[in-house]
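Peer 1: Sequence unavailable; structure follows:
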């Protein structure tokens, strides 16, 4: 995404299998947040400066990131 562009990150857990029932987003101080089944969870991201915002499942097995340029 571009610096200054408003971004909302949405997670919608559609399976009760595996470790995807919890979420970590260190930059937002989100630690082991439960993700209810079939209930989208929204997170507004701070895009005021370039960088990366990492996220992962509760066990840190599934990972991703948002790159801000």
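Peer 2: Ah, there it is. Quick caveat, the model's predicted, so the values are computed rather than measured.
Peer 1: going forward, measure contacts and count neighbours with C-alpha atoms only.
Peer 2: Will do.
Peer 1: quick one, strands of the protein?
Peer 2: For the chain, applying DSSP state E gives strands covering 7-11, 22-25, 30-34, 41-45, 51-57, 63-68.
Peer 1: I'd like to know how far the nearest residue to residue 31 once chain neighbours are set aside sits from residue 5.
Peer 2: Distance criterion Cα to Cα, 6 or more residues apart in numbering; nearest residue to residue 31, sequence neighbours excluded, is residue 24 at 4.7 Å. Per Cα to Cα, to the nearest Å, residue 24 is found 23 Å from residue 5.
Peer 1: let's bring in a second model and compare:
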């Protein structure tokens, strides 16, 4: 085996490791952004959709209703839908528009949200008050 084949093999393994870290591990290390609580007690968080979700981790209080506002700033077909499987949510997100999704009071736990294809990922961290 010559040097060029070894270099290509090492670079291939490094690329595979980076892709796995980026899509599966990096999200878990980001701090969750707390939703703002309005005068009515409704929690609200705005999530920008542009090549991913920002913030990708949102902290909510358990037992209180919440509204997630997805601000989709792109035309990519991957981001045209958001799914929160554990809460039974599947919603179309029109391009270059804001879409509000009202969530009922939820128990403490971690709830994943994804695009329709499962490529873009985010997490709702619901904590006891």
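Peer 2: That came through, no problem. Since we're looking at a predicted model, the values are computed, not measured.
Peer 1: Can you check which of the strands of structure 1 gets nearest to residue 1 of structure 1?
Peer 2: strand 63-68 (4.9 Å; Cα to Cα).
Peer 1: So for the closest one, what gets flagged as buried?
Peer 2: residue 68 (16 or more other Cα atoms under 10 Å).
Peer 1: tilt between that strand and strand 41-45?
Peer 2: 40 degrees (axes from the mean of the first three to the mean of the last three Cα atoms, to 10 degrees).
Peer 1: With structure 2 overlaid, report how far strand 63-68 of structure 1 is off on average.
Peer 2: Superposing on structure 2 and averaging over aligned pairs (mean Cα distance after the TM-score superposition for structure 1), strand 63-68 of structure 1 comes out at 0.7 Å.
Peer 1: Read off where that strand ends up in structure 2.
Peer 2: Alignment of strand 63-68 of structure 1 against structure 2: residues 121-126, by TM-score structural alignment.
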